[in-house]
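# give me coordinates for this.
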Amino acid sequence: MLTKGQKKAMQALNSGCNVFLSGEAGTGKSYVLTQFLREISDTKNVLVCAPTGIAAINIHGSTLHRVFQIPLGPISPTTNPLKISGPLEKADVIVIDEISMCRFDIFEFVAKSIKRAEAKAQKKSPSKTTKKQLIVAGDFFQLPPVMTQKDRLILETYWDMDIGDGFAFEAPMWENFDFASIILNEVVRQKDDVEFVTKLNQLRCGNKSGIEWINIHATPKKQKSIHLCGTNKMAEDINMRESKKLTGKSSTYCSDISGSVNPTDKPTTDKLTLKVGMQVMTLVNDSKNRYQNGSIGIITSLHDDTVDVSFAKGENVEITPHTWEIIDYKITTGNEKSKVEEVVVGTFRQLPLRIAYAITIHKSQGQTYDAANLSPYCFAPGQLYVALSRLTSIKGLHLCGQIMPQYLITSQEVLDFYASIENTGIPESEQALEKKSVKNSKRGGARVGAGRKQKYGVETCTIRIPISAKKDVLAFLASRKWD
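Below you'll find the predicted structure:
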C-alpha cells in the first residue's frame, strides 16, 4: 500500500518528466522506484544504475561506471564521453538510485553522456522525440560521496574551485534537467515511534535540540546486536576481538566467481571464516520472510556448504549460498523494434553473511535494525543521522557514550540546496518549465544556494567561487563595513 506521498511520487514518475525523488530515511524511496520499474518494464527501455556495486545489486541494476563507461579517478570539466553505448542511445528512462553517493564530476560526465545520446538519437530520427527521462533518487542529508584527500586536491585543481563535499547537485549540468522535486516525508521505518521520528527530523536538518532527548531515551542496556562505528579501525578491532573469544573449530567458505566481477561488486568477502557462536548479519531477503537484509543472528552449526543461524525470533534457519548477478545492458532486436535488456555479465556466489559484531556507519546506509549499539563519535556530514535512522525505535538503541553536539554535522550546501527547491510534483505545463528554466538561468552557471531565512532574519546562501579568486573575495569582504 502506497502512502499519500508515494502516490504523488508515482504520478510524477509516470508523467515522463525528470524527477528528483528524495525524503527522510525510511520513507520508501527505493520501494517507490521498484514499483515504478515494475510498471514500465514491458513498455519502455530502462537503464537502472547506482554509484556503487552494492547499491546497484540492491536495486537490481548496474553501476554508473559500467553503464556510462566512466573513466576511473577524478574527471576534469573538459572530459567528454568518447562513445555512446547502444543501450544508452535506445534508453527511454534512466534511473540513478542513491544519488547522494554520486560525486559531482561523475554526475557531470553522466549528464554529458545523456545529452549526447539524445542528440545522436535525434539526428537519426529527426521526426521523433528523443528526450530521455532521468530519475535520480536519494537523500543528500545522508552521507556525502566518498572522496580521498588526493582526489579532492586533483578535483579542485581541475575545476578551480572549492568543491565542498562534492554532491551531485553541485555539477553545472544538474540544473539542465529541470527536475520535478518530490520529497517524501511519511516515515515507514519508525512509524510506531512518532517522537523518535520527530527528533530524527530535527537532527537531519542540523537542529541539535533532539540530541538531549536521544541521550535520555536510549536504552542503558547493551543490545545483543550489531555495533555501529564511525571508523573502519574501530569496527575491525571489535570484530577481531569478539571473534577471538570463540573457541572451537572454524570453517572457511570460498566464493565462486564467473564472468566480469569487480572488487566493489562483491557484497561480502571471497573467503568467509566462520565459527559456532559467531554473530553475523544477513545480506539478502529470505523468500520465506524468516530474515531480511540486515538481520542479526548467531551461528549454531557449520556444514560443508551451509551454516545454521539462530535469529532473534528464535527460529533456526539454514543459510545456503546465494548468487548475486552483475548486470549490464545490451540491445536485442525483435520482430517489432530493438529493445534494451538486462544481461548478466558476471556472478558472485557465496554465503550471504558478514561477520557482524561491528560495522561502519557508511556500510550500514540503506539497512534497518531493530536493535544496535552505537559509538556516537562522528566526523562526516550526515553520519550521525544515518546511524540513528537505521533503528526502527529508540527502544532498540544503546549508546556507548553520550552524543556530543559536535558529532552532529550537517552540510550547509545541502541545507541551501533543499531550501532552493520545492516539492514541485509534475510541471503543470511547458510554460511552467520555461519559467523555472528562466529562474535557474538567473543564478548563473555555478550553483548558488537560495536564500534561507534564519531565526534572526538574516538571508544566507552558499556561493562557489574559483580558488584563484578566493584571496580577492576575502580581501573585499574584510574591507566592507557591516551593520
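# CA only for contacts and neighbour counts going forward, please
Will do.
# next SSE downstream of the one helix or strand Tyr418 maps to?
Using DSSP states H and E, Tyr418 sits within helix 412-420. Sequence-wise, the next helix or strand downstream of helix 412-420 (DSSP H and E) is helix 430-441.
# right, and the helix or strand after that following helix?
strand 452-453.
# distance from that next one to the middle of the chain?
27 Å (Cα atoms, centre = their mean, to the nearest Å).
# and stretch 389-408, by the same measure?
21 Å.
# swap in stretch 252-262?
From the chain centre to the centre of stretch 252-262 is a distance of 25 Å (Cα atoms, centre = their mean).
# try stretch 189-203
That offset, for stretch 189-203, works out to 20 Å (Cα atoms, centre = their mean).
# and stretch 244-264, by the same measure?
For stretch 244-264, the distance to the chain centre is 26 Å (Cα atoms, centre = their mean).
# next, the buried residues of that stretch.
251, 253, 255, 257, 261 (16 or more other Cα atoms under 10 Å).
# export the residues you listed to a markdown table and tack on secondary structure?
Shown next, in a markdown table, are those (DSSP: H, G, I helix; E, B strand; the rest coil):
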| residue | secondary structure |
| --- | --- |
| Ser251 | strand |
| Tyr253 | strand |
| Ser255 | coil |
| Ile257 | strand |
| Val261 | coil |
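# the structure of the following sequence is requested for comparison with the preceding one:
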Amino acid sequence: MRLTCGKVMGSEAERIASFDRWLLQIGDGSVYADKKMELIKLPPDISIAPSHNQLKSIVDAVYPSLLQNYNDPTYLKERAILTPKNEMVHDLNEKIMNIIPGEGRTYYSSDNVCKASVNTNEEDILYPTEFLNNLRFSGIPNHDIHLKVGSPVMLLRNLNQTEGLCNGTRLMITHLGKWSVNANIISGKNIGTTVTIPRIIMSPNDSKWPFKLNRRQLPLATCYAMTINKSQGQTLQTVGLYLPKQVFTHGQLYVAASRVTTREGLKILNADEDSEDHTHIKNIVYREIFQNVYPRLVETHDVTL
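The predicted model follows:
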C-alpha cells in the first residue's frame, strides 16, 4: 500500500513490484542466504558500508544537510532512524541533539512510589528518589528529557484524540516552557495544529519491581531515532535501519523495511561486531504461524487466497 500510493507505469512499476516482492519474502521468511543462521543478503544499493564512525554514517544517510533543515517540519516528518533496542535509540537521539544549534532545556521528572502498591510505610527509605530516577521502562519517558526548539518528538500517551494527540503522534517543538512545551503536529490528520503538552503522571504497565512507580513527566520522547516496534503505523520517505545488534523477534526486520514508500528511501547499516559479513543480516520469521493461519482462513471463508 505504501509503495503503490502513486500512479506509475513501465520500468518504474517493475522496480516497485520487484521491491515489493523482496519485502514480502522478508515478511514470510521465504528467502535466506543462510537458512540455518536465518541470514538474508542485502542488495548493494540498500546496504551502507561500515566505517570507523558508524553513528555518523547512519545519521548522514538519513539526515543529510541536517543543520540547514533541522527546523523544517516537512524534512523531519518524512525520515527516521530505526533500531531494535531503546539503549541505542537514546544514544542516537543524544548525538543528533548535540548537533542541533541552541541551548535547549532539560526537563526532570518527579518520581515516587504509589503507597497503595507497597505494604510498608518505609518506601522512602527502601526506594530513595535517586534510585527511582534511574529506572527506565518501555513506554515511559526517562527521568531527564533534553529538548530544543525544532526537535521532533513522539507522544507516548493518548491525550486528546479529537485534536490528534494520540500515542505515536509526532510533533515539532516550537516553545519550551517551565512545566510544559508548545509543539506543532507533523503527522496524522491534524498536521500544522499547535498544541500544548503538559506534564502528566504515568506508570509502567508491566514492571519487575515490587512497587508501582508514579512518574510525573512530559509524555514525550525525542524521535530522530525510534525503536522498530514504536515505528509501527508510521509511513516515512527515508528510513535508516541501524543494527549494532541483530533483530531479536519475529517480523522486526519486515516492520522496519516496510516503513518506506520507495526502495531508494531504505538504507541499512549492519554494525554488529559479531557479523562476519556486513551484507548479511538476521531475519527472524516463525513460519509455523502462517501454516496455522491460512488453512483456517480458507475453511471459514474469511479471505480469498
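# what's the local residue count around Asn69 of structure 2?
As a burial measure, Asn69 of structure 2 scores 15 neighbours (other Cα atoms under 10 Å).
# please tell me how far it sits from Gln234 of structure 2.
21 Å (Cα to Cα, to the nearest Å).
# and Asn205 of structure 2, by the same measure?
Distance from Asn205 of structure 2 to Gln234 of structure 2, by Cα to Cα: 23 Å.
# which one of these two has more residues nearby?
Ranked by neighbour count (other Cα under 10 Å), Asn205 of structure 2 and Gln234 place Gln234 first, with 19 against 11.
# quick one, what contacts that one?
Arg259 (Cα atoms under 8 Å, 6 or more residues apart in numbering).
# aligned partner of it in structure 1?
The equivalent of Gln234 of structure 2 in structure 1 is Tyr369 (alignment by TM-score structural alignment).
# what of His175 of structure 2?
Match for His175 of structure 2 (TM-score structural alignment): Ser301.
# what's the helix or strand for that match?
strand 296-302.
# how close does the next helix or strand after that strand sit to structure 2?
Going down the chain from strand 296-302 of structure 1, the next helix or strand is strand 307-311, by DSSP H and E. Per the superposition on structure 2, strand 307-311 of structure 1 and its aligned residues are separated by 1.6 Å on average (mean Cα distance after the TM-score superposition for structure 1).
# residues contacting strand 307-311 of structure 1, please?
Residues contacting strand 307-311 of structure 1 (Cα under 8 Å, 6+ apart): 291, 295-302, 316-320.
# at 7 Å what do you get?
Residues outside strand 307-311 of structure 1 that contact it (Cα atoms under 7 Å, 6 or more residues apart in numbering) are 296-302, 316-319.
# structure 2: matching residues for whatever helix or strand comes next after that strand?
As assigned by DSSP H and E, the chain's next helix or strand after strand 307-311 of structure 1 is strand 316-319. Aligned by TM-score structural alignment, strand 316-319 of structure 1 falls on residues 194-197 of structure 2.
# how far apart are that stretch and its match in structure 1?
Per aligned residue, stretch 194-197 of structure 2 averages 1.7 Å (mean Cα distance after the TM-score superposition for structure 1).
# who touches Ile58 of structure 2 in this structure?
240, 242, 269.
# where do the strands sit along the stretch 1-150 of structure 2?
Along the stretch 1-150 of structure 2, the segments classed as strands by DSSP state E, counting those that start in this stretch run 39-41, 79-83, 105-108, 110-113, 144-147.
# now tabulate those strands in JSON lines and tack on distance to Gly29 of structure 2.
Converted to JSON lines, the strands of the stretch 1-150 of structure 2 look like this (distance: least, Cα to Cα, whole Å):
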{"stretch": "strand 39-41", "distance to Gly29 of structure 2": "9"}
{"stretch": "strand 79-83", "distance to Gly29 of structure 2": "20"}
{"stretch": "strand 105-108", "distance to Gly29 of structure 2": "43"}
{"stretch": "strand 110-113", "distance to Gly29 of structure 2": "44"}
{"stretch": "strand 144-147", "distance to Gly29 of structure 2": "39"}
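# select, out of those strands, the one closest to Glu14 of structure 2.
When the strands of the stretch 1-150 of structure 2 are compared by Cα to Cα, strand 39-41 sits nearest Glu14 of structure 2, at 21.0 Å.
# tell me which residues of the closest one are tucked away?
Result for strand 39-41 of structure 2 [16+ other Cα under 10 Å]: buried residues 39-41.
# closest to Leu21 of structure 1 among the buried residues of stretch 244-264 of structure 1?
Val261 (29.5 Å).
# not counting residues beside it along the chain, what's closest to the closest one?
Gly346 (5.6 Å; Cα to Cα, 6 or more residues apart in numbering).
# dump the residue contacts of that neighbour.
Per Cα under 7 Å, 6+ apart, neighbours of Gly346 of structure 1: 258-261, 325-326.
# swap in Leu155 of structure 2?
166-170, 219-221.
# map it across to structure 1 for me.
Match for Leu155 of structure 2 (TM-score structural alignment): Thr282.
# got the contact list for the strand holding Ser301 of structure 1?
With Cα under 7 Å, 6+ apart, strand 296-302 of structure 1 has contacts from 225, 276-282, 307-312.
# would a markdown table of these with distance to Val386 of structure 1 be doable?
Converted to a markdown table, those look like this (distance: Cα to Cα, whole Å):
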| residue | distance to Val386 of structure 1 |
| --- | --- |
| Ser225 | 17 |
| Val276 | 31 |
| Gly277 | 29 |
| Met278 | 26 |
| Gln279 | 22 |
| Val280 | 21 |
| Met281 | 18 |
| Thr282 | 20 |
| Val307 | 31 |
| Asp308 | 31 |
| Val309 | 27 |
| Ser310 | 27 |
| Phe311 | 24 |
| Ala312 | 23 |
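# sounds good, over and out.
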